[in-house]
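K.L.:
Sequence and predicted structure below; questions after.
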Amino acid sequence: MAITSANQLELLQTAEAVAREKMIDPGLVVEAMEESLSRAAKSRYGAEMDIRVKIDRKTGRATFSRVRTVVEDDLLENYQSEFTVKQAKQYMADPKVGDEFVEEVPPVDMGRIAAQSAKQVILQKVREAERDRQYEEFKDRAGTIINGQVKREEYGNVIVDVGRGEAILRRNEKIGRESYRPNDRIRCYIKDVRREARGPQIFLSRTDPQFMAELFKMEVPEIYDGIIEIKAVARDPGSRAKIAVISYDSSIDPVGACVGMRGSRVQAVVNELQGEKIDIIPWNEDIPTFLVNALQPAEVTKVVLDEDAERIEVVVPNEQLSLAIGRRGQNVRLASQLTGLDIDILTEEEESKRRQKEFEERTQLFMDTLDLDEFFAQLLVSEGFTNLEEVAYVDLEELLVIDGVDSDTAAELQTRAKEQLEEIARKALERARELGVEDSLVEFEGLTPQMLEALAEDGVKTLEDFATCADWELAGGWTTQGGQRHKDDGLLEKFDVSLEEAQNMVMTARVLLGWVDPTELEPKTNEADHDDAEDGEEA
């Protein structure tokens, strides 16, 4: 079939029909046709020729052209599509490197093979354009809710028709054991949109916490308007969920607004989530107060927050323990997700036993080290003293407030405490030297004999060994693996060495060894300010 014998407008009509069907730009279809005709022409004239086809967007006339580019003599490689400046002078008035010489060539006869090849090129281009259009349409819709129609189910995964494409709801993203049949209507959360080789992939979810947040946004106008904000969401899909909300208008109750008249708003969300029970909790910037709210309906009597470890300790009445933990730990797990903290729950009885144990241990410490009777040692512990350092170096006035303690007794207590600390330090230094600690580490400022002993027991015996330590190896820290936080014990952690102190000590050791230039650690002054200062002096 010769291209000239075909109805010239038929190309444009075909392009428009395909574009309407696939909902893409007709220009892209025409470009695909031009490329397919170009390939067919190359099979006729020769693959090394640069044959280009241009289809007139108004008349549909296809123009076939051969293009040759002017190149430098030593860069000439393809004699069919390139020529030198000297050769180009036969065709062009003033040729320069980079100029193109275009001459029209006769249209080709489209044989059966060439026509089939052209068809494949057009189909491929149309598919690529359709994929690009689909990706561009859905990429900005990630994080929103979409309504679709179930097409089929494959190995537990649901394929959903979302209008201009298909999306997948994986089986682990479905709520509980819910199942769908073809043509069922379904509402999902667009979790992710990815561009892949086989086309854009749209991943849906019904278990994502943000799905519930978006449902509330649809049901509660105050959330949509920004008057109420959802600060945190935690879900056990299909079973229970907690959502923390805050109102920026003092006249609007955030919890009441989300519940709605007779629970109409929250019930609409519950119905969509297959009966999932939802606790709506007022947000509070004070973490302990927020946690007390998050553990509802359980009552909390005491909260102890450890911000460094990102852990929180909660004390509840004995009869409230099972309610606070929840079925299979559900309540405390959701509260932990909501606050972002690890939560330890103790009963009042357990906390009392632990406090009593600590009291007895500290009492025994003072009895053994300060040669005190039990009653006097208990007095010290009751006043808040926990170790020998506090007794040895506290102001005398704080010891004098204890019943039965005069200035002589207070001075004697401090003398005994200091002597005991000195003895402990002497024994620790002897032990460290027995383990092989060198003088370079002993003389390093900032390390106590007890610290030297602890380092030596772990094989750190020289200044070089110490300088190779990481700060977290000394001070300890926390790492997260597989979503779980793990404690890393530090060699000097029990001596309350902070991460910053550990960094400074390690860097000082490296400077002393000449591993680090101390000038590199000094903050650099602004050169512009320095120049301005010099100019001022000259003036």
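P.N.:
Nice, I can see it. Computed from a predicted structure; not experimentally measured.
K.L.:
C-alpha only now, for contacts and for neighbours.
P.N.:
Fine.
K.L.:
Just say helix, strand or coil for Gly536.
P.N.:
With DSSP: H, G, I helix; E, B strand; the rest coil as the basis, Gly536 sits in helix.
K.L.:
burial of it, as a residue count?
P.N.:
By the criterion of other Cα atoms under 10 Å, Gly536 has 9 neighbours.
K.L.:
Pasting the second one now:
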Amino acid sequence: MAITSANQLELLQTAEAVAREKMIEPELVIEAMEDSLARAAKSRYGAEMDIRVKIDRKTGNATFTRARTVVTDEELENYQSQFTPDQAKTYFEPSRDGRGTWWRDGTRLDDFSGAPQPGDVFEEVVPPVDLGRIAAQSAKQVILQRVREAERDRQYEEFKDRAGTIINGIVKREEYGNIIVDVGRGEAILRRNEKIGRESYRPNDRIRTYIKDVRRETRGPQIFLSRTDPQFMAELFKMEVPEIYDGIIDIKAVARDPGSRAKIAVISYDSSIDPVGACVGMRGSRVQAVVGELQGEKIDIIPWNEDQATFLVNALQPAEVSKVVFDEEAGKIEVVVPDEQLSLAIGRRGQNVRLASQLTGLDIDILTEEEESKRRQAEFNARTQLFMEALDLDEFFAQLLVAEGFTDLEEVAYVEQDELLSIDGVDEDTARELQARARDVLEARAKAALDNARELGAEDSLIEFEGLTPQMVEALAKDGVKTLEDFATCADWELAGGWTTVNGQRVKDEGLLEPFEVSLEEAQTMVMTARVMLGWVDPTELDGGDDPDADAEADGAEGGTDEEAGA
């Protein structure tokens, strides 16, 4: 195929036709043509030559040129596309038989008063090539490849900022349970695990989905859709409730069991507007529109509250809650409900409590009033027995101490005496005797723990470390921590305990000193103090709070490592 004037006249028309069909810029198609013609010409003139093609944007005429770049003597590698400044002097003139043009920094050179400089480019017109069948086919492949790349880039740029929004499409086909959806200027995929369970689609069905992710991959941009994502429901409410779209009402959290039930927490920034009522709409019109799109999924609309306990009570609706006990350190919460409300609070197959847990981000334990009463009674009896045995008290007096809020011997031994005197029937002599007995018991226990720790091999460096009680030293020695060096290598969460997420479930990591109620911050301080004492850490580096070891300790505070968590 020769590049004739007739062929050249068709180039612009072809570029425009392809650009319209693929919805890309005509300039990209012309550049692809230039590149393809240049590659084809190289196969005829020589692969080492730098052949360039320029297509006139008005006439469609293709000009073939050979480019040679000026380089230093040391950089000269390719004699076909490079030459030295001395070699270039021969060509350094305004025109060489009317075919040569000099360029410097992308600008045509008109001043030839100096000498050629490295980086200057000399372009020399060469005759158009006569493309053979193979060369023409190769040029066609280059054009198609460049057009495909441009089409993919256009598609990615169009959809990358639409992630997190709802889109309407038409079902094209089903592949292995996955739905391929036509979304206008491209195709997207709705995986089978992102479909609501009982949904089925046929070709040409209209479908509304949520753009979950847009990725640039080797085979082109991949658009992943979802109908099960919690944010799909949030976006549907935004479309149905003008107050949400305007920002008057905000969706704070969403939890879904797709196709079955969902909970959504909302808050109003205008005291005159009820967030729940606005989302429900007149006679339930707004919420029913969302329910219809989600194939009958039941939706509980819950008022959000900054107080976690209050929010949880709302989240467990329609069940009634008697009491909430919150454990901040463990991130868990205990909910006490009337006996007849237990099944309602838990829900079918645990659905209600599971959704409430997702909504609040808390681990929830549900107890009946009877179960909580039995547990409180068991704790009361255990503390009573402790005081009876340790302080040699009768049952009535021991129960009196527990009823007044005393939980262990340390409180009795070191509390202000006035607090003991406030108990009915306790005078100064009785108070002094109680405290003396408690201190004797504690001292005896400390001595026994210390002796046992020494037998286990605990060294004085650990025993004398400030902040560790004899019982703590004993617990450490039982686990093989016997020296100050051993202690300094411990992570803070190994001492204070923490939580690790394994397969989506929070698992408790027991700390060596957790029974002694050592907090994470206290563990961090003790470990860092030990490292300073051993000379491992310069104390001046700690003033700025930028110690990397401390940061590493804090990172592990939530529990074990990623490997331990099975991440």
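P.N.:
Now that the structure is in, tell me what you want to look at. Predicted model only: the values in this text are computed from it and were never measured.
K.L.:
corresponding residue for Ile24 of structure 1 in structure 2?
P.N.:
Counting by TM-score structural alignment, Ile24 of structure 1 corresponds to Ile24 in structure 2.
K.L.:
is it true that that match touches Asp153?
P.N.:
No - assessed by Cα atoms under 8 Å, Ile24 of structure 2 is found out of contact with Asp153, at 9.5 Å.
K.L.:
So which of these two has more stuff around it?
P.N.:
For Ile24 of structure 2 versus Asp153, neighbours defined as other Cα under 10 Å are more numerous around Ile24 (20 against 15).
K.L.:
Distance-wise, check Glu490 of structure 1 relative to Lys231 of structure 1.
P.N.:
No Glu there; residue 490 of structure 1 is Gly. Applying Cα to Cα, to the nearest Å, the value for Gly490 of structure 1 to Lys231 of structure 1 is 35 Å.
K.L.:
between those two, which one's more packed in?
P.N.:
Gly490 (19 against 14).
K.L.:
May I ask which helix or strand encompasses the more buried one?
P.N.:
Gly490 of structure 1 belongs to no helix or strand when elements are defined using DSSP states H and E.
K.L.:
excluding its backbone neighbours, what's nearest it?
P.N.:
Nearest residue to Gly490 of structure 1, sequence neighbours excluded (Cα to Cα, 6 or more residues apart in numbering): Gly476, at 3.7 Å.
K.L.:
What of Val129 of structure 2?
P.N.:
Using Cα to Cα, 6+ apart, the closest residue to Val129 of structure 2 is Ala41 (6.2 Å).
K.L.:
quick one: what's aligned to the one you found in structure 1?
P.N.:
Using TM-score structural alignment, the equivalent of Ala41 of structure 2 in structure 1 is Ala41.
K.L.:
give me the number of residues near its match?
P.N.:
Count around Ala41 of structure 1 with other Cα under 10 Å applied: 27.
K.L.:
for Ile30 of structure 2, same thing?
P.N.:
Ile30 of structure 2 has 25 neighbours, counted by other Cα under 10 Å.
K.L.:
Next: Phe396 of structure 2.
P.N.:
10.
K.L.:
about what we covered before: contacts for the one helix or strand the residue nearest to Val129 of structure 2 maps to?
P.N.:
Element membership for Ala41 of structure 2, per DSSP H and E: helix 26-45. Residues outside helix 26-45 of structure 2 that contact it (Cα atoms under 8 Å, 6 or more residues apart in numbering): 11-12, 15-16, 18-20, 48-55, 64, 129, 131, 135-136, 138-140, 142-143, 146-147, 150.
K.L.:
Filter those down to the buried ones.
P.N.:
The neighbour-count test (16 or more other Cα atoms under 10 Å) applied to the contacts of helix 26-45 of structure 2 identifies 11-12, 15-16, 18-19, 49-55, 64, 129, 131, 135-136, 138-140, 142-143, 146-147, 150 as buried.
K.L.:
Good, wrapping up.
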